[in-house]
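Undergrad: pasting the sequence and the predicted model now:
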Amino acid sequence: MKFSESWLRSHVPTNVSRDELSAVLTAIGLEVEEVTALGVGLDHVVVARIVQAERHPEADRLQVCKVDAGQGELLQIVCGAPNARVGLIAPLAMVGAQIGELKIKPAKLRGVESNGMLCSAKELGLDSDASGLLELPDDAAVGMSLVEYLGLPDASIEIKLTPNRADCFSVRGIAFDVAAATHSAVLPFAAEAVTAQGSRELSIQLDAGAEAPRYLGRVIEGVNTSARTPLWMAERLRRSGVRPVSLLVDITQYVMLELGQPMHAYDLDTLKGSVAVRRSRAGETLKLLDGRDAALDDSFLVVTDADRPVGLAGLMGGFDTRVTDATKNVFLEAAHFAPAAIMGRGRKLGLHTDAGHRFERGVDPQLPRTAIEYATRLVLDLAGGTPAPVTEAVREADLPVAAAITLRRARILRVLGIQIEDAEVERILRALGMKVEAVADGWTVTGPSSRFDIAIEEDLIEELARIHGYDKIPTTLPGGAARIAMPSETRLDDLSVRRQLVARDMLETINFAFVDAQLLAQWSQDEGLVPLANPLSAELAVMRPLLLPGLVATLGRNVARQAGRVRLFEVGRVFAQTAGEGKPAPQETVRIAAAVCGDAAALQWGDKARKVDFHDLKGDLESLAAASGAALEFRASQRPYAHPARSADIWRDGQCIGWIGQVHPRVGKAMEIDVDVLGFELDLEPLATRELPRSAELSRFPAVRRDLAVAVAESVSWADLAATIRQAAGELLREVVLFDRYVGQGVEPGFKSLAMGLILQDKSRTLTDRDIEAVVTEVVAAIDRGHGAKIRG
C-alpha cells in the first residue's frame, strides 16, 4: 500500500514527525518499506507557460521555446520533450536550480542559448513518468513556486501489509492505527446522501448467493467526461503510485485508495438492460478493460446486463462498456463480494488488480453505500450531471456480521505478562474503531465491520500488544529474590521540589482538582474541559485544566483576610479532554505552580520595602531549575490571562513547558483581587528531569574577562543574543554575563544598550591576546550578522 503523508495527516492530525510516523507504523505492524521525500531541492523551480515554440535549426528533435516565467520578459529554453507546445504550462527550473545531480546554468545547445530547463515529473523526483514535460492545469499561476503550487514538501510512504490487514489497504484504514498509536483521533468522515434529481434506474438482481450479497448502483446522466482531473486529486493519486487517466476512472481509484472500496463506472448507454451478478458459465468469454479476452469457466463471478457478461466481479470491468471521452451517462457500481469468491480467480487469468487484491482479503460490507455517495458527490462537483436514486440489492442473511467477543483482564495478563490499565485498553480498542462495553471481569468488544481478522479474544489481545508497544512488554526471568527499587538520579524527586520552594519562603497548598466553570471562563480557559458526570455542586463541575485559577483564588481569600504578603505553591494534576471516538479518558499532567503578591521580602529593617516583581519570581523559579540543572529560556507570552508586557512563556530544550508573569489585571478584577498577582505554572516532568552529574577537570590557568557594550534593537531578546555569543565564542567561553541595560541619551530610539562580560578560559594553556581578540572579533561579527548589534563607541 502506497500513500502520501499529507493525505494520511488529513484524516488523522498528529504532531509526530515524518521519521516518528514511519517508526510508529513499523512498530504497530505496518512495516514501512520505503519513504520517498517529494519536493526537496526545488527552491528555484517555478510554474511557466510556453508562449512560442519553433523547431531548432540544427536538430529535428529539439524546439526553441519562449517561456513566460512571470518575470516580465520571456526566457529562451531549448527543449526536447515531445509534448512541448504553445500554451503548455509546465515546471521550469531556473538558472541556479539544483535538479538532482544537475546544476542548471546558462548553456548553448547546438549553438542556441538556453536559460533554464523545462522538466518532467521524473526529473523533479515527483513520479516515474519521463515521457514528457509535467503538464500543469491551464489555470496554474505563472511564476508561482512549484513547491507552493503542488503543496510540497510531502512524502510517498509505502508499507508492507500482511494478508490479514485488508482494512489498511486504504488511507482511512491506516489512519485508525496511527490514531491509536499516537494518542490522536481520526477526523469524522461523512458522505452525505446526494439528493436524486433524475429518475432513470437499472434494476439489480443477485444470483450468486452468499458470494455476492450486496450490490449498489446509481445512474448519473449528463456527465462532462472531458473535465480534467483536479490537481489535488491527481497529485494524491500520483503520490500513491497511481497515474491519473481520466476523471471518472480517477474518481473510482481515489475512492478506493481513500476508503478501501473498489468501484467501477460503466458507460450507461452501452448497457442493454437490468444488471445482475451471477456465476459465469463454462465457455463464456469477456473482453477486459486491458484488451485481453478472458476465457471463463464456472468459478468466476460476472456482472451482466441482459445476461451478457460486462465485467469480472471484483477484478476488472469489460472493454465494451467502459467509459470514454464520448460518455455522457454513467452507471456507478459499488459492491461487496465474499473473499472466497474472488480468491485465486485473478491468478487463473494471469491477472492482478488493485480491486482483486482488496476483495480477496476482505472489504467492509457496510462500505458500499458510503463509497457510492462519496463518488457521486465527486462526480457532480467535478463533472456535473443529474444523479438518480441509488439502487441496492442486498441479501442481509449472507452479509458477514461482527460477533461480540469477551475480553478478560486476567487473560490479558496471562497472555502478555503485563497489566494494561483499563483506560488504556478502552482507548486503544475504541481508537481502532471497536465498540467496547465494560463488564465485571473485562469487556465485551465488537470489532468494526472492516476488520475480518478480529474473531477471538487473542485477536484483541494482539491489538493491545502492538498498539501499547511490544517494547513495553518486559523480558523477565522467574526469580524469588526481591529487588529494591532505587530512585533514579536522572530525576529530581517531588519532595526535593517542595523543599526547594519552601526554602524560598513559600507555603504549599492543596486545592480541589475540580473547579467552577465560571472561574475558568474568567481566565479564558473554557475549551477542552473535562466535565464531571456527578459533581458535588454546580461550582465544582469540571476538572481543572490549570493550577493557577484555584491557586490565585486561594491567594485572594488570604488577601481578603488581611494577609498582605502571600506566597503559595502547589504540585498537582491538571486534566484535558482528549479527542476520539466514544468517551476517551482525559489526559492528566503533573504540574507545579506558584502565586505571590505583596512585598518582596518579609518585614525587616535592612532594606527598603518594595513590591514583589517579575524578576523576584523568576529568581525563585530559576533556583528551582538549578536544583535539576535545567536551563530555562523565557520568551514573550500572549496568553489571554497574562499581562501583555510582564509575562513570558517558559521553554526548555525547544519545548514550551509553562508560563510565568503577572496575571492580567482584568482577571484580578473579575476575581475581586485588588492587588497585583504574579505566578508561574509549568509541567513538572521537564523541570525535574536532570542529567547525571559528571566530574570534570578544573583548569589550572587563569580566566580572562572582556567587556562589550552593544547597541541593539529593542525587539532582540538577551536570550537570542546570548545564544549567538555562545555559538560564536566556542569552547573558550566559560560564561557570558549581562551586567547593564541602558536606554536614553546617546542611544538611538528603538534601540537599547547592553553591556556584557565574556569570561574566557582554556584547560591546557594561558590564553594570549591574539586568542582573546580572535574570540571577541568573531563574537562581534556574529551578533552583527545575526541581530544587527553594533559596538558602542
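TA: Arrived safely. Numbers count the residues shown, from 1 in each chain.

Undergrad: alpha carbons only for contacts and neighbour counts from here, please
TA: Fine.

Undergrad: list the buried ones in the lengthiest helix in the chain?
TA: Secondary structure assigned by DSSP state H gives helix 769-787 as the longest helix of the chain. In terms of neighbour count (16 or more other Cα atoms under 10 Å), helix 769-787 has its buried residues at 772, 775-776, 778-783, 787.

Undergrad: stretch 20-37 now?
TA: 21-22, 24-25, 27-32, 35, 37.

Undergrad: can you give me the helices for the stretch 1-150 of the chain?
TA: 5-11, 18-27, 146-149 (DSSP state H, counting those that start in this stretch).

Undergrad: could you say what helices and strands the second one packs with?
TA: Okay, so that is helix 18-27. strand 31-38, helix 171-181 (3 or more Cα pairs under 8 Å, 6 or more residues apart in numbering; DSSP states H and E).

Undergrad: any chance of the ones you listed in TSV, plus distance to His264?
TA: Written out in TSV, the entries for the helices and strands packed on helix 18-27 read as follows (distance: least, Cα to Cα, whole Å):
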stretch	distance to His264
strand 31-38	30
helix 171-181	19
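
Undergrad: what helix or strand does the residue nearest to Val171 when sequence neighbours are not counted sit in?
TA: Nearest residue to Val171 in three dimensions, chain neighbours excluded: Glu258, at 4.9 Å (Cα to Cα, 6 or more residues apart in numbering). Per DSSP states H and E: Glu258 is located in helix 247-259.

Undergrad: put this beside the first:
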Amino acid sequence: MKFSENWLRQHVRTDASRDELVATLTAIGLEVEDMVSLGDALEGVVVARIVSAERHPEADRLQVCLVDAGLDAPLQIVCGAPNARPGLVAPLARIGTRIGELTIKAAKLRGVESNGMLCSARELGIDADASGLLELPADAPVGAPLAAYLGLPDASIEIKLTPNRADCFSVHGIAFDVAAACGSRVVPIEAEPVPAASEAALSVVLGAGADAPRYLGRVIEGVDATRPTPVWMAERLRRSGIRPVRFLVDVTQYVMLELGQPMHAFDRDRLTGPVGVRRAHAGETLTLLDGRDVSLDAEFLAITDGAPGADRVVALAGVMGGFDTRVTESTRNVFLEAAHFAPDAIIGRSRRLGLHTDAAHRFERGVDPALPPLAIERATRLILDVAGGTPGPLTDVALDAHRAQPKTIGLRRARLQRVLGLSIDDADVERILHALGLDVSAAADGWRVVAPTRRFDLAIEEDLIEEVIRIHGYDRVPTTLPGGATRIAVPSEARVAEAELRRQMVARDCLETINFAFVDAALLAAWNAGAGSVPLANPLSGELGVMRPALLPGLVAAVGRNLARQQSRVRLFELGKVFRASAEASTAPVETLRVAAAVAGAARAEQWSEVARPTDYFDLKGDLEALARIAGTRLTFARSTAPHGHPGRSADILHDGVHVGWIGELHPRLLRALDIDAPVLAFELDAATLQGRSLPRVAPLSRFPSVRRDLAVVAPEAVSWSALESAVRAAAGPLLADIRLFDRYAGQGVETGSRSLAIGLILQENSRTLTDRDVDGVVAEVVAALQREHGAALRS
C-alpha cells in the first residue's frame, strides 16, 4: 500500500515528524518498505507560462523562450526541453534557487542570455519523468510558489501489509493505527448524503446470494467528462502509485485509496437496466477495460445489464469493468457502483485471467461491508464539485440474511497481564481500543469489545491482546530470563539427523538448493509426473500452480539454469518435502520427506593430476551409497522403466525389496524438452530410508584367518549384479564375511549377450579355522545357486 504523507496527515492530526511517523508505522506492524521525499527544497521555484519560443540562432536543439513568471516583465530563458512551446505552464527555477547540487545563475548559452531554468519533474525531485518539462494545468496561478500549488513538500510512503490487515488498504484505515500510536484521533470523513435532484435511477437485482449481499448505485446526469482531474487529486494518486487517466476514472480510484472501497463508473447511456449480480454462465465472454477478451464460467461473479434471462455481462465483479460500458470524454450520464463482494467469490479469479487489479487485491482480503454507502456519497460529492451534474436517488439493495453482524469479544484484565507479562493501566487499554475505532464497555473482569466491520482479523481475546501490545509497544515488554531447569533433548542415536545427511552431501562436493514447493503443471507434464499431484486453489502465479510431487523437476531445472550461465560443472542436492493427493479427497495431501541430487559435467573439478572425464552412473551411485552407509542401510538396484530415465542407464532403488526411489541418467528426450544440452544424472529417494539405523553392538574380532576364493562367472547381460549378489549372499550363508566384484569382461571368449564377472568371496568363522571342505561346500552352493536362479556358470 503506497500513499502520500500529507494525505495521511489530513486524516489524523499528529505532530510527529516524518522520521518519527515512519518509525511508528513499522513499530506497530505496518512495515515501511520505502519512503521517497518529494519537493523538500523548492524555494524559488514558481509557476510560469511560456509566452513565446523561438529557435536558438546557434543551436538546433535549444529554444529561446520568453516566460511570464508573474513579474513586471517576462524573463528570457534558454531551454532544451522538447515540449517547450508557447502557452505551456511549467515550473521555473529563478536565479539564486538551489536545485539539488545546482544553484541557478544568470548565464549565456551559445551567446544568448538565460535568466533561470524551466524544470522537469525529475530535476525538481518530485517524479522520475525526465522526458521534458513538467506540464502544469493551464489554469495554474502564474507566479505562485510551486510547492504551495502542488502541496509540497510531501513523501510517498509504501508499507508492507500482512494478509490479515485488509483494513489498512486505505489512507483512512491506516489513520486509525497512527492515531492510536500517536495519542491522536482520526478526522471523520465528510460524506453527507447527497439529496436527489432527479428521478433518474437504475434498478438492481441480486442473484448471487452471500457472494454479493449488497449493491449500491446512483445515476448522475449531465456531467462534464472533459473536466481535468484537479491537481490535488492527481498528485495524491501519483504519490500513491496510480497514474491519473481521466476524472471520472480517477475519482473512483481516489475514493478506493482514501476509504478502501473499490468502485466503478459506467456510462449510463450504454446500459439498459436493470443492473444485476449473478454467477457467470459457462461460455459467456467479456471484453475487459484493457481490451482483452476473456471467457467466463460459473466460478466468476458477473455484473449484468438487462432483464434476467436476457441480460449480458458488462463487468467482472470485484476485478475489472467492461470495455463496452466504460466512461469516456463523451460520457454525459454516469452510473456509479459501490458493492460488497465476499472474499471467497473473488479470490483467485483475477490470477486465473493473468490479471492483478487493485480492486481484486482488496476484495480477496476483505472489504468493510459498511463502506459502500459512504464511498458512493463521497464519490458523488467529488463529481458534482468538479464535473457538475444532477444526482439521482441512491439505489441500495441488500440481502439482510447475509449481512455480517458485529461480534462482541471479551477481554479479561488478568488474561491480558498473564499473556503479556506486564500490567497496563486500564485507562491506556481503553484509550488504545477506542483510538482503533473499537466500541469498548467496562465489565467486572475487564472489557467487552465490539470490533468494527472493517476489522475482519479481530475474532478472539488474543486478537485484542495483540492490538493492545503492538500499540503500547513491544519494546516496552520487560526482558525476563526464564526460570527453572532447562530440559535438554538428546537426539536418538537410532536416527540419522537431516543435518547429517546434508553434511554428507556437501562432503561429496554438492551444493544444497532450496526450490519452491510449488511447480508448473507444464513442467510436471514434461516429466510425465502429474499423476497424483495436488493443484492449488489459489496459486501465486500460473508457474506455481501445483504442489510438487517430486524434487527432481525443480532440482533439474536449477541445474539447467546454471548450465545456461556458463557453469560447466554443476552438482546440486535438495532435502525437502513432496506432496501427493490423499486417497480420500477430504483429507490433506500426504507429505513425504525426500532427498535428491542432480549432477552434470565433469566428475572432478578441473585439475592437473587427473584426466578429465564426465560424471557417470557409478559416480552418482557412489554418492548415494555413501549416504546409505551413514545409516548402515543396504540398498539394491533393479532395472528401471521410468519414462524420464535413459534406457539401460537408470535403476529403481530398493530397500528390503520395496521401491523407495530412482537413480540414473535422464532421458535425452526429456533434456531436450527442458532445453538442457548436456547429460544430467540424478537420484531421488525417501529420506526415511536413510534415517533409521540400528545401534552398533560390540562383537569380538575373529581370531581365525579368513579364506578368499575368486570365481569367474559368465552371466547374461540382462541379469544385474545386484541380483547376482543377492543370490550369492543367500547361498553362502553365515560364513560369507564379504563379497567383492573386481573385474568385468565382455568380448572374445565370451558369447554374445553375456559377460564375465570376477567375484571375490571372503569367508570366515569366528569359532574355528575353516577347512577346504567348508570352503568347497560354500563355493559349490554359490555356483549351483547362480546357475539355478540366473543361468550363470563358471567360466571355462
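TA: Good, I have the coordinates. Everything numeric in this text was worked out from a predicted model, so none of it was measured.

Undergrad: how about TSV for the buried residues of stretch 20-37 of the first structure, with distance to Leu678 of the first structure added?
TA: Output for those, formatted as TSV (distance: Cα to Cα, whole Å):
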residue	distance to Leu678 of the first structure
Leu21	40
Ser22	44
Val24	42
Leu25	45
Ala27	45
Ile28	46
Gly29	50
Leu30	50
Glu31	51
Val32	50
Val35	49
Ala37	48
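
Undergrad: any idea which of the residues you listed is closest to Leu296 of the first structure?
TA: Proximity to Leu296 of the first structure was ranked across the buried residues of stretch 20-37 of the first structure by Cα to Cα; first place goes to Leu30, at 36.1 Å.

Undergrad: what does that closest one correspond to in the second structure?
TA: In the second structure, the residue paired with Leu30 of the first structure is Leu30, using TM-score structural alignment.

Undergrad: what ranges does the stretch 651-796 of the second structure have for its strands?
TA: 658-666, 680-686, 707-716, 736-745, 754-763, 793-794 (DSSP state E, counting those that start in this stretch).

Undergrad: also the stretch 101-250 of the second structure?
TA: Under DSSP E, counting those that start in this stretch, the stretch 101-250 of the second structure gives strands at 102-103, 107-109, 112-114, 117-118, 154-160, 204-206, 214-221.

Undergrad: remind me what the third one packs against, helices and strands.
TA: The elements that strand 112-114 of the second structure packs onto, with contact taken as 3+ Cα pairs under 8 Å, 6+ apart, are strand 75-79, strand 107-109.

Undergrad: return the distance of that strand from the chain's centre.
TA: Taking Cα atoms, centre = their mean, to the nearest Å, one finds strand 112-114 of the second structure lying 54 Å from the centre of the chain it belongs to.

Undergrad: average gap between it and the first structure?
TA: Mean deviation of strand 112-114 of the second structure relative to the first structure after superposition (mean Cα distance after the TM-score superposition for the first structure): 4.1 Å.

Undergrad: and for the fifth one?
TA: Taken over the aligned residues, the distance from strand 154-160 of the second structure to the first structure averages 1.4 Å (mean Cα distance after the TM-score superposition for the first structure).
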